[in-house]
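Engineer: Test case, fold it:
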Amino acid sequence: MQKSSTGISAHPFLQNGFRPFFLLGALYSVTNLLIWGGFFAGHRPPPAFLLDPVSWHAHEMIFGFTIAIVAGFLLTAVANWTGRNPAGPMHLAGLSLLWLAGRVVMHFDLGLPEMAIFLVEGSFILALALTLSLPLLKSWNQRNFVFLVLLTILLACDMTFLVTKEFTSLYVAVMIVVAMISLIGGRVIPSFTVAALHQRGKKAKQVAQERLDISAILSLVLIILALVFTGPEGMFLAVVSFLSATLHALRMRHYHTHRILGDPMALILHIGYGWVIAGLILTGFSALGTLPFQISLHALTAGAIGSMTLGMMSRVPLAHTGRTVRATRLTILSFILLQGSALMRVLGPIMNPDNTVNWIMGSATLWAFCFAFYILAYAPILWKPELERRAA
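Structural biologist: A predicted model of the protein is given here:
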């Protein structure tokens, strides 16, 4: 008979990286968007002691919400890739506290000097990268060293933005996350889709397209270079954005999207990837001056990042706790609300720019409800033991 333990290190919540970071990220997402929507509704503005409200919102959705979900995914994925758990329970608790400390110093004026705020905020990504590097280096998992590079660039973007307050660093950070989506999506979307089709008794196979995959990633590198050296406008950015959209669309032709429409858990990942293509196209048009860059930016953030993070946040906990990967009604509702939020934020200002403030408030509200429903559906799963342990 296995001896039970009541210590904090034995709690299921600290046994997998996705558990604390998916829940913390979802909770923070709801809080952030309610504050943001309330600000436009005339209520109390977001914290403004270090950053102005727009900068605070942009920074926290990337380096607060998104990085939490990235952390949860990578901590789980690296364990699978290497066969080594990157963070034990107390290590995971420490990482969670570092993330929370960053959110505290970005929300509350504690009288700290700016350098102290920067150090606290930057400590999480640094600790995460070091945590992931140990199992990757020990197993010499060269294929996934790229994620250490991407995390390092994200840390540099975070620190550069806090020091300079220039948005170019945030634009680069968004494209780094899009690169992660492109890289991971190119692996998991066809794999999950083919597996789902096989479960239905349908024939399907993955199509190797390594050169196209590499070309798509390199095209995003060109976009980053354009943003750094020319800003969010100009012919070069337009050309490489349209090129990147084309390459990503060509990849998708082998993803069996039309055959997976009845499976919400797979479809949400396809939709997220589709938002990448749409965002890149809109980036091309915004670079030509035909629409505001914020439109294309939110197609990539609210649309692509929002859909892909929610899709993985919904799939990973089920797959890693012995449950069937199937969308409940509440999960499907959260998927729908997310798409409504993204469409309202992107298309609303295009169709009726005079009501942009209302579109922002509506989008923020739908987003908050989306992740509130996610919490209702997944908090018990993230908190409780996996099914096999409960049955033992």
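
Engineer: okay, CA-based contacts and neighbour counts for the rest of this
Structural biologist: Will do.

Engineer: Any idea how far the strand or helix carrying I295 is from the middle of the chain?
Structural biologist: Taking DSSP states H and E as the criterion, I295 maps to helix 293-298. Here helix 293-298 shows a centroid-to-chain-centroid distance of 17 Å under the convention Cα atoms, centre = their mean, to the nearest Å.

Engineer: Following the chain past it, name the next helix or strand.
Structural biologist: That would be, after helix 293-298 and using DSSP H and E, helix 306-319.

Engineer: for whichever strand or helix holds L250, packing partners?
Structural biologist: Remark: L250 resides in helix 235-252, with elements defined by DSSP H and E. On a contact count with 3 or more Cα pairs under 8 Å, 6 or more residues apart in numbering; DSSP states H and E, helix 235-252 meets helix 210-230, helix 264-287.

Engineer: Can you add distance to T301 and mean neighbour count and give those helices back as JSON lines?
Structural biologist: Formatted as JSON lines, the helices and strands packed on helix 235-252 follow (distance: least, Cα to Cα, whole Å; neighbours: other Cα atoms under 10 Å):
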{"stretch": "helix 210-230", "distance to T301": "15", "mean neighbour count": "17"}
{"stretch": "helix 264-287", "distance to T301": "9", "mean neighbour count": "25"}
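
Engineer: Could I get the ones you listed in TSV, plus columns for distance to G83?
Structural biologist: Output for those, formatted as TSV (distance: least, Cα to Cα, whole Å):
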stretch	distance to G83
helix 210-230	25
helix 264-287	26
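
Engineer: Indicate which one of those is closest to T82.
Structural biologist: Closest to T82 of these, according to Cα to Cα: helix 210-230, at 22.1 Å.

Engineer: follow-up on the earlier one: out of the helices and strands packed on helix 235-252, which is closest to T168?
Structural biologist: Nearest of the helices and strands packed on helix 235-252 (Cα to Cα): helix 210-230, 6.5 Å.

Engineer: Show residues contacting the helix holding L250.
Structural biologist: Applying Cα atoms under 8 Å, 6 or more residues apart in numbering, the contact partners of helix 235-252 are 186, 209, 212-213, 215-216, 219-220, 222-223, 226-227, 230, 276-278, 280-281, 283-288.

Engineer: Could you give the separation of it from the chain centroid?
Structural biologist: For helix 235-252, the distance to the chain centre is 21 Å (Cα atoms, centre = their mean).

Engineer: For the comparison step, fold the sequence that follows:
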Amino acid sequence: MKTDSQGESPMRIPQLLRGGFRPFFLGGALWALIVLVLWVAVLSVGLELPSHLDPLAWHRHEMLFGYLGAVIGGFLLTAIPNWTGRPPMAGAPLAGLALLWLTARLALLFSATLGAPLAIGLDIGFLAVLAVIAAREVIAARNRNFPIVIAVSLFAFATALDHAEALGLAVPAGLGWRLGFAIVLVLITLIGGRIIPAFTRNWLTSQGKTEHLPPQANRFDIATIAATVIALLAWAAVPYAPYAGALLLIAGILQAARLARWAGHRVVREPLVLILHASYAWLPLGLLLLGGSIFLGQIPVSAALHALSAGAMASMTLAVMTRATRGHTGRPLAADLSTRAIYILVTLGAALRVAAPLLPIDYMRAIEIAGAAWGGAFVLFVLAYGPMLIGPRPDGKP
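Structural biologist: Below is the predicted model:
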């Protein structure tokens, strides 16, 4: 009988533990909802969180390193076997890693009682273990994706910096979360630059539209990636420096031009591909807003940050999670009504949150509406995709 890399028969492994995307996509989506609900309760009724972190720091940390840490884990553990040809992590080892992530989340939430050192150790430990696992697999296969492993390692370092600041250590204010923010955006730049033009070409070709396809990556893409990395690192280090603002504006313009080359206007009939273009569009917009906020006081920094987080990060992760879940559970790569609703709600929620300071309604009411739409996208993901993630494939395969 065929066994996986841990020596377990696939038929004996619970469905939820047969692939990294299953526990981490579902767990991440559920945690994003919990964090959102608790944050709204803090703002609306003054809820006091049992964490050693202040409410804003906890909310920011958990959305960035908690939710996105889970999605990155699920993506990596699913993509690495495709990159390397090596067996995927499943069964007990996957359960242990997922449990480490969950324990870290709960420990940080209740760290005022459990103690900060334990929570911090678990939190950094999850990302460190994930980086080690990814490095082991990539090195063993001599695969070219080692830069992504480096990015995950730096993400763990950014987590440590964020905790160090919260403990009062000599860390520049905000450096940890800004560095983590920058790393996620670089990952979107790298991975989005691979999958968006590739999926666009595939769909257009399948429709017989073989002219004016998205070009293969070239020196322009390399220059755009380099400019984005430099701009984001400059912003992470000196967020109010004029030269950081200029670099962000340059990166935003280059990213907009890069996206335009991928022929997104030709895939409006295919939601699974269109959402990737729409998600990526938040990246140049956010970079331009962030750069502009350094020079123009009329542009709120919060609008720029939410364009990049509630916009680029949330919509891109939902786009990848829906597509990957359908593909890896044997479902058709087609967006049903619930999937299209997920895309509409997350986009609407992000747009309302970015525009909240400018809307002719009460600011808190605008945030509540934006949060309801954004949170609704994750509720729908859990309801529609949760059964796929915990249930068997319809084709009966392991």
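
Engineer: so which of the helices and strands packed on helix 235-252 of structure 1 gets nearest I35 of structure 1?
Structural biologist: Of these, nearest to I35 of structure 1 by Cα to Cα is helix 264-287, at 25.1 Å.

Engineer: quick check: angle from that closest one to helix 306-319?
Structural biologist: Relative orientation of helix 264-287 of structure 1 with respect to helix 306-319: 160 degrees, computed using axes from the mean of the first three to the mean of the last three Cα atoms, to 10 degrees.

Engineer: Find me the equivalent region of helix 264-287 of structure 1 in structure 2.
Structural biologist: Against structure 2, the aligned range for helix 264-287 of structure 1 is residues 271-294 (TM-score structural alignment).

Engineer: so how far is that stretch from its chain's centroid?
Structural biologist: So, by Cα atoms, centre = their mean, the centroid of stretch 271-294 of structure 2 is 14 Å from its chain's centroid.

Engineer: same thing with stretch 137-152 of structure 1?
Structural biologist: The answer for stretch 137-152 of structure 1 is 19 Å, by Cα atoms, centre = their mean.

Engineer: before we move on, what about stretch 287-305 of structure 2?
Structural biologist: On Cα atoms, centre = their mean, the centre of stretch 287-305 of structure 2 falls 22 Å from that of its chain.

Engineer: and the end-to-end length of it?
Structural biologist: 9 Å (Cα to Cα, to the nearest Å).

Engineer: again with stretch 196-206 of structure 1
Structural biologist: Note: stretch 196-206 of structure 1 ends 12 Å apart using Cα to Cα.

Engineer: Mind naming the longest helix for structure 1?
Structural biologist: Using DSSP state H to define each element, structure 1 has its longest helix at helix 168-199.

Engineer: so where is that helix in structure 2?
Structural biologist: Counting by TM-score structural alignment, helix 168-199 of structure 1 corresponds to residues 175-206.

Engineer: can you check stretch 234-251 of structure 1 too?
Structural biologist: So stretch 234-251 of structure 1 sits over residues 241-258 in structure 2, by TM-score structural alignment.

Engineer: buried residues in the matching stretch?
Structural biologist: Burial within stretch 241-258 of structure 2, assessed by neighbour count using 16 or more other Cα atoms under 10 Å, is assigned to 243-252, 254-256, 258.

Engineer: Same question for stretch 148-155 of structure 2.
Structural biologist: 148-149, 151-155.

Engineer: In strands, which of these fall?
Structural biologist: The strands, defined by DSSP state E, take in nothing from the buried residues of stretch 148-155 of structure 2.

Engineer: Just put the buried residues of stretch 241-258 of structure 2 in JSON lines and tack on distance to F381 of structure 2.
Structural biologist: Below are the buried residues of stretch 241-258 of structure 2 laid out as JSON lines (distance: Cα to Cα, whole Å):
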{"residue": "Y243", "distance to F381 of structure 2": "40"}
{"residue": "A244", "distance to F381 of structure 2": "37"}
{"residue": "G245", "distance to F381 of structure 2": "36"}
{"residue": "A246", "distance to F381 of structure 2": "38"}
{"residue": "L247", "distance to F381 of structure 2": "36"}
{"residue": "L248", "distance to F381 of structure 2": "33"}
{"residue": "L249", "distance to F381 of structure 2": "34"}
{"residue": "I250", "distance to F381 of structure 2": "35"}
{"residue": "A251", "distance to F381 of structure 2": "32"}
{"residue": "G252", "distance to F381 of structure 2": "30"}
{"residue": "L254", "distance to F381 of structure 2": "32"}
{"residue": "Q255", "distance to F381 of structure 2": "29"}
{"residue": "A256", "distance to F381 of structure 2": "29"}
{"residue": "R258", "distance to F381 of structure 2": "29"}
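
Engineer: Closest to L187 of structure 2 out of those?
Structural biologist: Nearest member of the buried residues of stretch 241-258 of structure 2 to L187 of structure 2, counting by Cα to Cα, is Q255, at 13.7 Å.

Engineer: ok, the aligned partner of V45 of structure 2 in structure 1 - contacts?
Structural biologist: Alignment note (TM-score structural alignment): V45 of structure 2 maps to G42 of structure 1. Under the criterion of Cα under 8 Å, 6+ apart, G42 of structure 1 has no neighbours.
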